[in-house]
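Chemist: Here is a sequence together with a model predicted from it:
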Amino acid sequence: MAKKGDMLYAWTNDADIKKKAELGGAVTAIWKHALDTKAVDAVLVISRGKDLYDAKPTLVRTSAELANTAGSLHCGTLLLPKLVKKYLEGSENMKLGVTVKGCDAMAFYELAKRKQINLDNVVMIGVNCGGSVSPVLARKMIADKYGVDPDVVHKEEIDKGQFIIEYEGGHKGISVDELEEHGYGRRSNCRRCKMKVPRQADLACGNWGVIGEKAGKATFVEVCSEKGANLVNGAVKSGVLATEPANPKGLDIRGKVEGAMLKLGEKWRKKDFEALGEGKDRLKKIMSETSRCIKCYSCISACPICYCVDCTTKNPSYITPGEIPPNFMFHLIRFAHIAPSCVNCGQCQELCPAEIPNALFMHAQQVELEKMFGHTPGISMELPILAYAEERVERERLHNTGSDMIYLNVFNPMKQH
């Protein structure tokens, strides 16, 4: 029987899943068990749309649909938690399974802290993640660096430090380091990421650490919660999943791979943040870059930390309506509100039509605030101080009292009595 803390190799016994899934199909098999036994009402995953550059969120309600969603998409850059909040009522009234990468898991925690998602109703299977590639840049990269028409590529993967493509007539791999030296490769936020194995999920799965005869044929499964252990045990009992203890040498290799990825993340942080400069130089750079803003609100609508009922950036007392580009106060409001809890998901940068490096600016501030106050977002249910006030209640208090002293009760305990 699996228990919290176990390290396992797992693979499916289901022939249909085995044909389409990767790494032995363990994740798909576990979701099949969860759906068949009604442990969850639905599973939210990323699946391929028109092509491998088109990732789409897919809500699966029956296990028969699962096989069509198996596999990974490194050119898919979606973030799922905000969709759960917006379209699935924060999973308040449904039991939901979700396959998550590191930034997804962090965002789930941050939204749950703010009572926007009911984490008690969510089961997360995390997958180790070395980073994703912007779909627009991926097409250009494949054409320029690989000399291959991106439309004929039917599969891609990141393995042993290479970005590998498969197409009719062959396959080709190029070192990720080489690609990134030439301005291609992973998204910049992914390069800086240090959440490579999302252990705040119920299960942390992937290929790192699977060696020997099981390499490529099994999934490494790290059991991170009792909820996760129950899922594995149920799937094994139903016959859809098989497991064995992970090879001790595989554990060592897994640790070394993760360690190398963390060092690489630190290297990119140093490079990116130093290039921003410090103090007034950094401020001038940020002001210059954000002066291209067209106030489309893509950064706000996609951000997993933005959840306010009434956005202060739309308050005419602070931001002049119709003014393009907006006053720098627009960005200062976002920095003040988001930076302490930024999970470096990159959505604000990925979707910006003005190509402003929003994620870089926000992440740089988050790291500095973490050094100052010791709060790391997205890894636990610990709240940053400004999240202690429930936003709807606070807005109502402001309206009723006419006060503009937001979060008064948090900062002045005497007012609570």
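Modeler: Done, it's in.

Chemist: can we go C-alpha only for contacts and neighbour counts from here?
Modeler: Noted.

Chemist: Neighbours of Met362, how many?
Modeler: Each residue near Met362 was counted by other Cα atoms under 10 Å, and the total is 24.

Chemist: What of Ile30?
Modeler: Neighbouring residues of Ile30 were enumerated by other Cα under 10 Å; the total is 24.

Chemist: ok, second structure coming up, stack it against the first:
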Amino acid sequence: MVKYLQIKSTDASILEKAENGGAVTSILKSLLELKTVEGVLNIKKGNDVYDGIPTYTTNPDDLINTAGSLHCAPTMISDIVARYLKDEVIAVTTKPCDAMAIDEIMKRSGINRDNVFMIGLNCGGTVRPTVAEEMIRLFYDIDPETVVSEEINKGSFIVELEDGTEKSVKIDDLEDEGYGRRENCQRCELKVPRKADIACGNWGSSKGYTFVEINTPKGEKIVQDAIDNGYIEVKEPSEKQIKIRSKVENIMIKMAKKTQKKQLNTEANEFDVFTRCLKCYRCRDVCPVCNCKVCSLEKPYFNENSNEKPDPLLMHGVRMGHMSFSCVNCGQCEDVCPMEIPLAKIYQRVQLKYREETGYVSGVTTEKPMIYSGDKEEIVE
């Protein structure tokens, strides 16, 4: 089922802090206050707009601190749900890659879908915090500390300053110079998280409203309960607005496919880069899908002499065989690799090849992947 609505919060304090309509915060508040969920997992601003911190709250009054967008917060939260909140009934905000990762863990029985209310966030990409600060100094000629909010809209990265003024630079201009969105975000084809119960964003919306796509019966009930209890007001989008939203999404998908060809097209033997591996396991530890109770790499027959250089084919061969078909292109592994191995690019190349051969799209296809092993039902408790 798919249904479109424009939603606006009825809470003036939420509207003042929200980026566009306040639908997400108001719906989360309704879920908590109506006791539909026990808690909410979301992202809040830390010391500044470059510091996005995962936060879990059971207090509806705390949700105002999570209102507004944070594009400099590429944090993945699926493994937080799987590791620490799997027995709770929760609401969670999900970027497309978050929703994809949660879906992959659900296929491995690591998360109970009935316990999770996914409030999706349309996403054009995230920006590394340190890159954002340097980018603002160079291209905006301002002190990054004077920025109080930021957003990506109409192809530009827009910042608001303490005095209320705004400055913007075209995303294309930033990325031509090696700044802007993270490379994996530039390659991402999924801009609307349709595995979430509802998907929220500003594409095609009227001023002061959030454009919401309802994707599940659970999502329809979420919205209806919020309407019935006075948390939100709604109106139907026009056909023109629906077309605008679709046009924006399709343009971004075409751009992503074009960028894939550019960034993933290499004639070199890319697997040679694994010789730089230190076997620190950061890529495994940060992966939002890799949640096995006992990692195969820690089984006795994979032990190596700690005084000798690690065998990269042993570690990465095993890990790729387990995870490449489920890669959601979040880019976290590449972010944390101390040897700058282009892991996200390598894994996406393999995943796209697997998609071409089998039709399986990680985090999207309903069925489990064809090479799925039943042994992977053993998920972290």
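Modeler: Thanks, I have it. Since the model is a prediction, treat every value here as computed from it, not as a measurement.

Chemist: Now which residue in the first structure aligns to Phe117 of the second structure?
Modeler: Per TM-score structural alignment, the equivalent position to Phe117 of the second structure in the first structure is Val123.

Chemist: Would you confirm that that match belongs to a strand?
Modeler: Yes. The secondary structure assignment for Val123 of the first structure places it in a strand, going by DSSP: H, G, I helix; E, B strand; the rest coil.

Chemist: In contact with it, which residues?
Modeler: Contact analysis of Val123 of the first structure by Cα atoms under 8 Å, 6 or more residues apart in numbering lists Val40, Lys95, Leu96, Gly97, Val98, Ala201, Asp202, Lys227, Gly228.

Chemist: Residue in the second structure paired with the first one?
Modeler: In the second structure, the residue paired with Val40 of the first structure according to TM-score structural alignment is Val37.

Chemist: ok, that match to Val92 of the second structure distance?
Modeler: Between Val37 of the second structure and Val92 of the second structure the distance is 10 Å, computed by Cα to Cα, to the nearest Å.

Chemist: cool, Gly201 of the second structure as well?
Modeler: In terms of Cα to Cα, Gly201 of the second structure sits 16 Å off from Val92 of the second structure.

Chemist: Hmm, Val361 of the second structure is touching Arg355, no?
Modeler: Yes. At 5.8 Å, Val361 of the second structure and Arg355 qualify as touching, with contact defined as Cα atoms under 8 Å.

Chemist: So the two - more neighbours on which side?
Modeler: Val361 (21 against 15).

Chemist: quick one: which helix or strand includes Phe335 of the first structure?
Modeler: When secondary structure is defined by DSSP states H and E, Phe335 of the first structure falls within helix 329-338.

Chemist: What are the contacting residues of that helix?
Modeler: Residues outside helix 329-338 of the first structure that contact it (Cα under 8 Å, 6+ apart): Thr290, Ile305, Cys306, Thr312, Thr313, Tyr318, Ile319, Met362, Gln365.

Chemist: Looking at those, which one is closest to Val223 of the first structure?
Modeler: Of all the contacts of helix 329-338 of the first structure, the one sitting nearest Val223 of the first structure is Ile305; the distance, using Cα to Cα, is 27.6 Å.

Chemist: Just give me the match in the second structure for that closest one.
Modeler: Structural alignment (TM-score structural alignment) places Ile305 of the first structure against Val289 in the second structure.

Chemist: Can you tell me the number of residues neighbouring that match?
Modeler: Residues near Val289 of the second structure, counting by other Cα under 10 Å: 27.

Chemist: From His363 of the first structure, how far off is the alignment partner in the first structure of Ser362 of the second structure?
Modeler: Correspondence of Ser362 of the second structure to the first structure, assessed by TM-score structural alignment: Pro377. From Pro377 of the first structure over to His363 of the first structure the distance is 11 Å, taken as Cα to Cα.

Chemist: Tell me which of these two has more neighbours.
Modeler: Taking other Cα under 10 Å, Pro377 of the first structure and His363 do not tie; His363 has more neighbours (26 against 22).

Chemist: counterpart of the helix holding Phe335 of the first structure in the second structure, which residues?
Modeler: Matched against the second structure by TM-score structural alignment, helix 329-338 of the first structure falls on residues 314-323.

Chemist: Mean deviation, that stretch versus the first structure?
Modeler: The superposed stretch 314-323 of the second structure is, by mean Cα distance after the TM-score superposition for the first structure, a mean 1.4 Å from where its aligned residues fall in the first structure.

Chemist: ok, back up a step: just checking, the match of Ser362 of the second structure touches Ala112?
Modeler: No. With the criterion set as Cα under 8 Å, Pro377 of the first structure and Ala112 do not qualify as a contacting pair; they are 11.9 Å apart.

Chemist: still on that earlier bit, list the buried residues of the helix holding Phe335 of the first structure.
Modeler: When neighbours are counted by 16 or more other Cα atoms under 10 Å, the buried residues of helix 329-338 of the first structure are found to be Phe330, His331, Ile333, Arg334, Phe335, His337, Ile338.
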